[in-house]
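In: Sequence below, structure please.
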Amino acid sequence: MEISPDNWVILAWNGWRLNATIVFTWAVMALMVAGAWLVTARLSGGETVSRWQVMLEVVVTTIRDQIAEVGADDPDRYLPFIGTLFLFIATANILGVVPGYQPPTGSLSTTAALAMCVLIAVPLFSITKRGLRGYLKTYVQPSPIMLPFNVVATMSRTIALAVRLYGNVMSGTVIVGILISIAPFFFPVLMQLLGLLTGLIQAYIFAILAMVYIASASRVSHDSPADTDTQNDKGD
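Out: All right, here's what the predicted structure looks like:
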């Protein structure tokens, strides 16, 4: 049993290897693109809409509501990024019920790449909201002595995102393999059902934590330049 899809080499040529992680990641992305195109190709603004459009609207509304509950003042601003994270991880994990498929989220390289996306998104969203100076000030609050600790905290939470998702997906794969060797007919069915639930939960946790980090970095403090400009405009 291959614990990680990185160990499953599908094609090798002159030292170049194409492993299952890359192939299944491409497959998930292609499936999401095709699904998005099929659902959005015939959107209707009238009273009669398709079931697929209803499902799409429910998913988008639910994700937007969850972003708003985190404390973001403009959920639509973060919806494309957070929604893509959630849907990619959820789709990759749910497809685990397909025979021969291994979730790319069971590879540390995939989860590390997703965590790096969050690491880059946090300052980008924060800088566009409160400016470069306002973002850099978060590293020296409440005092400049906290600078190294805040830098370490930023890096450690990125590592925690990657390791948490990787560990949960990989542990599920190992447990299924053990149960298959014990009872090859009964336990795998139960574990596949449990895997669907845990896969959705892990996608939800990853997306929510990413949104928490972005919202905390983008939150404008009362003494920030953005608030000062707003107060001056009101005074004028």
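
In: going forward, measure contacts between C-alpha atoms and count neighbours the same way
Out: Will do.

In: where do the strands sit along this structure?
Out: Per DSSP state E, the chain carries strands over the ranges 9-13, 16-19.

In: Go through those strands and pick out the most buried.
Out: strand 16-19 (a mean of 13; mean count of other Cα atoms under 10 Å).

In: Distance from the chain centre to it, please.
Out: 25 Å (Cα atoms, centre = their mean, to the nearest Å).

In: for stretch 35-55, same thing?
Out: Put simply, stretch 35-55 sits 25 Å off its chain's centre (Cα atoms, centre = their mean).

In: end-to-end on it?
Out: 12 Å (Cα to Cα, to the nearest Å).

In: want to put them side by side, so please do this one too:
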Amino acid sequence: MNITPDTIIYFQAGFVKINATLVFTWLVMFLLAAGSWLITRNLSSGTNLSRGQNLLEIIVNMIQSQLREVTEQDPGRFLPFIGTLFLFILTCNTLSIVPGFHPPTGSLSTTGALALCVFVAVPYFGITSRGWKAYLGDYLKPTPMMLPFNIMGELTRTLSLAIRLFGNMMSGSMIAATVLAIAPLLFPIVMNALGLLLGVIQAYIFSILALVFIASASRSHDELHATQDLTSENGDLS
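Out: As a prediction, the model looks like this:
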């Protein structure tokens, strides 16, 4: 049993290794790029839409709606990054039910790279929306003594993003393989359905956490506290 697709080596020449993580990452990237090109090459603005365009518009509208609800800001700023994250992780996780497919999200190197993208995106969105002085000033609040703790918080939440997705996908694959080995005639359909559901949930959780981190960086410390106080007051009134 392979815990991670990093251990499956397809080609090696010296220090250059082509493992399952790279191969299936390239495959997912190709599928997403090819699918996007096929759907968007003949876009229509009328009422007679193709099935592919109709499905794509539904997905984009759902993502935009979720972005608007979470951030209370213009979703267009976050759609390319968060949408790409969600679709990539979702495709990797859902294809895990295909025999012979090793999801790249079962590799710590992939989840670490995705978390690193979020780590870079947080200050990027924060600085572009508020300016670098206002954004970096939040690290000194409520007192300058909190600077090392705020920096540590940024690092630990990035690490937790990577480990959470990797741990859930890796453990899910191991549990499914163990159960299927014990009772291969009874549980394949159930375990595949459960794995598909967990894959969708993990894609949503990773994307929504990344969105929360980015949205909080795009809003000032005082705005966040005002929103929290308003939410608390509304909860008390209800």
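
In: wait, which of the strands of the first structure is closest to residue 99 of the first structure?
Out: Set against residue 99 of the first structure and scored by Cα to Cα, the strands of the first structure come closest in strand 9-13, at 16.0 Å.

In: hmm, back to that, is it possible to get JSON lines of the strands of the first structure that adds distance to residue 51 of the first structure?
Out: Formatted as JSON lines, the strands of the first structure follow (distance: least, Cα to Cα, whole Å):
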{"stretch": "strand 9-13", "distance to residue 51 of the first structure": "38"}
{"stretch": "strand 16-19", "distance to residue 51 of the first structure": "37"}
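
In: Minimum distance to residue 48 of the first structure: which of those has it?
Out: That would be strand 16-19 among the strands of the first structure, by Cα to Cα, at 45.0 Å.

In: So which elements touch the closest one?
Out: Strand 16-19 of the first structure sits against strand 9-13, with contacts defined as 3 or more Cα pairs under 8 Å, 6 or more residues apart in numbering; DSSP states H and E.

In: corresponding residues in the second structure for the strand it packs on?
Out: Strand 9-13 of the first structure lines up with residues 9-13 of the second structure when matched by TM-score structural alignment.

In: quick one: that stretch to the first structure mean distance?
Out: Compared with the first structure after the fit, stretch 9-13 of the second structure shows a mean deviation of 1.1 Å (mean Cα distance after the TM-score superposition for the first structure).

In: Would you mind measuring from residue 235 of the first structure to residue 223 of the first structure?
Out: Counting by Cα to Cα, the gap from residue 235 of the first structure to residue 223 of the first structure is 16 Å.

In: ugh, wrong one, I meant residue 174 of the first structure
Out: As defined by Cα to Cα, residue 174 of the first structure lies at a distance of 51 Å from residue 223 of the first structure.

In: between the two, which one's more packed in?
Out: The neighbour comparison of residue 174 of the first structure against residue 223 (other Cα atoms under 10 Å) goes to residue 174, with 15 against 9.

In: thought the more buried one was touching residue 3?
Out: Yes - between residue 174 of the first structure and residue 3 there is a contact at 6.5 Å, judged by Cα atoms under 8 Å.
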